[in-house]
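Asks: following is a predicted model, sequence given first.
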Amino acid sequence: MSILNLGIVAHVDAGKTSLTERLLFDAGVIDRLGRVDAGSTQTDSLEQERRRGITIKSAVATFGIGGLTVNLIDTPGHPDFIAEVERALRVLDGAVLVVSAVEGVQAQTRVLLRTLRRLRVPTLVFVNKTDRTGADPDRVIGQIADAIPMWRDCAEALAEHDEEALAAYVTGQQIPQKLIDKMTAEATILPAYKGSAITGEGIDELRQALATHLPRAESRELAPLRAAVFKIDRDRVAYVRVFEGVLRTRDRVGDEKVTAIDDGRRERIGPGEIGRVQGLRHVRLGDTIGTGEAAREAAAEAVFAPPTLEATIEPDDPARRRDLHRALQRLAEQDPLIDLGLDEETGELRIKLYGEIQREVIRDTLAEEYGLAVTFGETVTLHRERPAGRARAGAVRGRDGNPHQATLELLVEPGEGIQVELAVPVEHVPMYVYKTLAHFREAIERYVRDAFARGGLHGWDVGDARVTVTQCGYQSPVSTAADFRRLVPELLARALAAAGTVVCEPVHRFAVEGPADALTATLGALPRFGAVPDAPGAGPGRFTVGGTIAAARLAELERALPGLTRGEGTVESCFAGYRPV
């Protein structure tokens, strides 16, 4: 069986959900076309998605093209949900980037293009809305580097990207189809098609391109398991894509066991397949499942930009505070990048966010699904703490007032991300509790992450820290996992107090584009926003300048740019890390 896991990505209002409906309708999966403006589409199942006309959560649908099974993943397009898009892209074999033939390439389109290139996802471009007044698909294709229009002779354009294509072009030979497929699979070129998802124009050509240009999922059943979680629904059912090996019912994943696949209708998920997995109550979005080297490498690569905003949230009815806490916990379980915190001193609930639209979605979800009216406080920019040096803290079971039936010593020092290492012999680890050394390390890492999320010396989350377990001890059968879980945050607090911490602010990389005669004014204004610009670049009548800027100042730059560029400038940005304040 040939399988293609396909993503559809686009800027808001480019028509990707309408394209999904058209593909499903033409394949006979649905018997009528839904409309975004009418809130009747197949994949926008959330009430807010229907009302707002935007996709918030990744949705999955399946259709066939001849002998090819296509698992189609319709992803969000709004910038506030870019993390949701990245999670989906990592499980794809290929993608369709939808661009409006009227509005053309927009800021979010460029963000998606950079992400597709960075992840090397084979991509087709579909220029949609050719039935609209003002449509100009040729102009739009010209805005996308490496997009090759396939509706006209493109041999010359292909020859610019490949020596074999160049040789065929200069000798007057037709460029082989297999070469186009190879260049597409390597994400060297983006074959482009045009049409209308509403009228159906150009859809047959796009369907044929899906079957011929994009690579199939590899079938490696005998390899060690490597799979990824890219969606979790409200019932804690995980959507899992298997890359290699096989995931079966009753398989163990960490301390949990797969209890059912697709509501019990299947016993296994093979290479290339997607399934709805029950039983994994603690799995998180973006998690890699598997024990082989490839799975470990994939887990290390799956790092998503964190939210950089936070706001307090209160129920309008104070008597429903506990209901609000439970509802927010449910939302955070579905998406751990919506991070919930409770200030133990003030009792305030705080939630981490990517943007204002996301805040509105959470507010409406609480009202519609949980009957909770809420008020958000002022949105603030999140900072982060890093260890300033290295320090140890330890406790011995039964000594110096240690109330826990565990011995543990932790070394904390600066690092990249949060790393947990073991420097203790296996006989010092309570294997009757944790079963394997790997499970013990994973548990300690979970305890460390939970403790760091509660805040460091200045109240901000702690990151970029390496924690090494340098001593460990227990008494069987008295010592339990709870002893270690409770001891870890106490030791970390002592170690951080000894090492000290540095407060850091989130930083974005930005790229400003505008008319060439506005370059001087733009460069002169950037320092006012604390931006550090790179050397500018120039094209026909346009300039580009990139650089770094504090996340808290980015909105100021966005508001000022129209005045600096006569309304013709655009700014794109992406999270770039943290720097000391």
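Replies: Happy to help now that I have it. Numbering: from 1, shown residues only.
Asks: from here on, contacts and neighbour counts on C-alpha atoms
Replies: Will do.
Asks: next one: residue 557 from residue 519, what distance?
Replies: 14 Å (C-alpha to C-alpha, to the nearest Å).
Asks: no wait, residue 405
Replies: 66 Å.
Asks: mind giving me the packing neighbours of the longest strand along the chain?
Replies: Scanning the chain for the strand with the most residues, using DSSP state E, yields strand 501-515. Packed against strand 501-515 by the contact rule (3 or more C-alpha pairs under 8 Å, 6 or more residues apart in numbering; DSSP states H and E) you find strand 384-387, strand 542-550, helix 551-564, strand 570-580.
Asks: and here's the other structure:
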Amino acid sequence: MKRIVAGIIAHVDAGKTTLSEALLYRGGTQRQFGRVDNGDSFLDPDTLEKQRGITISSHQASVTYNDLALTLLDTPGHVDFAGQTEQVLPVLDYAILVISATDGIQGSTRTLWRLLKKYQVPTFIFINKTDVVGANPLKVIQALQSEFSSACLPFTEPLTTDTLENIAMADDNVLNSYLDSGNLKDKTIRQLIAERKIFPIYSGTALKLTGIDDFIAGLSKWTIEAPFSPNFQARVFKISHDNKGERLTWIRVLGGTLKAKAEILPGEKANQLRVYNGAKFTVQQTIPAGDVGAITGLTSTFPGQGLGKARDQPLNEIQPVLSYAVKLNGVDPHKCLSALRELEDEEPHLNVQWSDPLQEIHLQIIGEVQLEIIQQLLRQRYGINIEFNQGNILYKETITSKVIGIGHFEPLRHYAEVHLLLEPGKSGGGIKFASDCSVDILSHNWQEQIMTSLHNKEHRGVLIGAPLTDTKITLINGRGSIVHSVGGDFREATYRAVRQGLMMLKQTGQCKLLEPWYHFRLTIDPKHVGRAINDIQQMAGTFKLNSDNSNSSTTVITGTAPVTEMRKYAQIVRAYTHGQGQLELTVMGYQECHNAKEIIANAHYNPTADLANTPDSVFCSHGAGYPVNWEQVPSKAHVLD
């Protein structure tokens, strides 16, 4: 029997969970067709999901159709929980992208398509709600072919000659073979789908089970089971806690077999193996390659982590852009911090931090719906009632030129010197670390201490103290002492080297402040276009009028704008269009801050006074250590580059 893991993804209200319910109902997994609006859907078992009518975290279900064993992973549709969706994508064989026949492609649909491309997930498309008044499946198909790929093709059995020709055009070799033989083998079509050269489209109404059987037949016919390695490897895609507080590590086994009681990580064993179907689970002694399950007993796992022979998968496409401080309202800060740490374990993007100087808890989020969910989770799960402040934009910093930063740490009976090359990295790439230093200069052990130190710290910029990003840091030189050097010495020298290099770049104006920007899509009446363009210009945004819009009753304006300027604009649009305008916002990443001078001036950040991130070094003379200002460190360094 062919085994496939498929994730169902969609923009909010496209009918994603309803499609999941329909697939499970037709496969006999459940006897009753659950509905989101009734609060009895099989794949939204959590109390908050039932209350809100939305999926907040991914859920697993299994269903069998003849010779196809399908594991479904239902993912959140709301953009605030897109990080949960991103975590699931690397473990999928296929994705099912659901699009409403009335709403068409939305901003979050574009985000999902970008994620599917990044993780190279073969994709089936289901156009839902085709019977609703105003539905236009043909228009949706044309938009998919125009915006996403011309290889988004309707699949209706038997495949027509036109469809076969369009499929063949997706690959030159396949086209030549088709022109010679006039025939396309099913095996060839399956391979093209698996290689993301073809994206089959099906349509129907999940709520009425229309088109579901055809879609199931398509999944059965056109999917391929993935090959697996004989050696154990698995990938973590979710962390959660059950109703008894047990920590669960959700994994997909990508090779070999996972056995109960096996040591997965040093000192951490798989105490129990669970295979979930909705809210219920069965305990198994093994989970074979290809299957999905949850493990108890692991404490240090995280989404994207590779187990066994699998490598870690960075999950950095979806990033939080807002920061909030907690208003404790008399709540014990230690109790609140502990609860938020557990939520951070489940959603790493939260990045919960305790500010000692301010005696405040800070956390990072993607959007305000996520903030409301956090409040409710704290109240329902932990009995904690808190509020948040108005929130701030999360800024980042980067560099625009190369520099060698030097850190020296030599109080009495300690010694370490580290030289690091800092250079601009790829936009959106975060911080990358490398070593280009001979073991003849620095032993392997010392280099490992330096690289570990680089990885273990969130490095801060010197403009406003925001996190450093889009930078490559390479170890190029250094010195230690067999007699005096210990691990902590290299840690201190390493951190000082990063900051010293940043201060040198700041001195020459080569540090840059970044802020998050939105990609927006504004649909309004033509009479409001002048107002909208003026607003966008005032917000330092860019814009483009949709010149080929066939619907003359509305105008579409697309463009980019800073999050800090546009985050509240949806309310303004609703006001001046009397509820008729629609604004879609998608975080597009970080770009240069539009009002950097103002932000830097208001921050009043003094990098040399930040003792936890000092750029100065410590040297030794006459048996005593003494501080050296960062500007003078290169002239006093013991190693020449």
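Replies: That came in fine, so what should we check first? Keep in mind it's a predicted model, so treat the numbers as computed, not measured.
Asks: out of the helices and strands packed on strand 501-515 of structure 1, which one sits most buried?
Replies: Sort those by mean neighbour count, taking mean count of other C-alpha atoms under 10 Å, and strand 384-387 sits at the top with a mean of 26.
Asks: ok, average deviation of that strand from structure 2?
Replies: Superposing on structure 2 and averaging over aligned pairs (mean C-alpha distance after the TM-score superposition for structure 1), strand 384-387 of structure 1 comes out at 2.7 Å.
Asks: helices or strands next to that strand in the packing?
Replies: strand 407-414, strand 461-462, strand 501-515.
Asks: re earlier: and residue 114 of structure 1, which of the helices and strands packed on strand 501-515 of structure 1 is closest to it?
Replies: strand 570-580 (10.3 Å; C-alpha to C-alpha).
Asks: ok, and what's touching the closest one?
Replies: 107-108, 110-111, 305, 384, 502-514, 558, 561 (C-alpha atoms under 8 Å, 6 or more residues apart in numbering).
Asks: is there a quick PyMOL command that grabs whichever of those are buried?
Replies: This is the PyMOL syntax for the buried subset of the contacts of strand 570-580 of structure 1, where burial follows 16 or more other C-alpha atoms under 10 Å:
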select buried, resi 108+110+111+384+502+503+504+505+506+507+508+509+510+511+512+513+514+561
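Asks: the alignment partner in structure 2 of residue 324 of structure 1: what secondary structure?
Replies: Here residue 324 of structure 1 is matched to residue 336 in structure 2, going by TM-score structural alignment. Secondary structure, DSSP: H, G, I helix; E, B strand; the rest coil: residue 336 of structure 2 is helix.
Asks: how far away is residue 336 of structure 2 from residue 369 of structure 2?
Replies: In terms of C-alpha to C-alpha, residue 336 of structure 2 sits 20 Å off from residue 369 of structure 2.
Asks: okay, those two: which has more neighbours?
Replies: Between residue 336 of structure 2 and residue 369, counting by other C-alpha atoms under 10 Å, residue 336 is the more crowded of the two (19 against 14).
Asks: okay but that one is in contact with residue 383, surely?
Replies: No - counting by C-alpha atoms under 8 Å, residue 336 of structure 2 stays clear of residue 383, with 9.8 Å between them.
Asks: how about residue 395 of structure 2, what's its match in structure 1?
Replies: Aligned partner of residue 395 of structure 2 by TM-score structural alignment: residue 383.
Asks: please enumerate the helices of the stretch 401-550 of structure 1.
Replies: Secondary structure of the stretch 401-550 of structure 1 by DSSP state H, counting those that start in this stretch: the helices cover 431-434, 437-453, 481-499, 519-525.
Asks: got JSON lines for those, with mean neighbour count and distance to residue 278 of structure 1 too?
Replies: What follows is the helices of the stretch 401-550 of structure 1, written out as JSON lines (neighbours: other C-alpha atoms under 10 Å; distance: least, C-alpha to C-alpha, whole Å):
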{"stretch": "helix 431-434", "mean neighbour count": "14", "distance to residue 278 of structure 1": "23"}
{"stretch": "helix 437-453", "mean neighbour count": "18", "distance to residue 278 of structure 1": "21"}
{"stretch": "helix 481-499", "mean neighbour count": "18", "distance to residue 278 of structure 1": "25"}
{"stretch": "helix 519-525", "mean neighbour count": "16", "distance to residue 278 of structure 1": "53"}
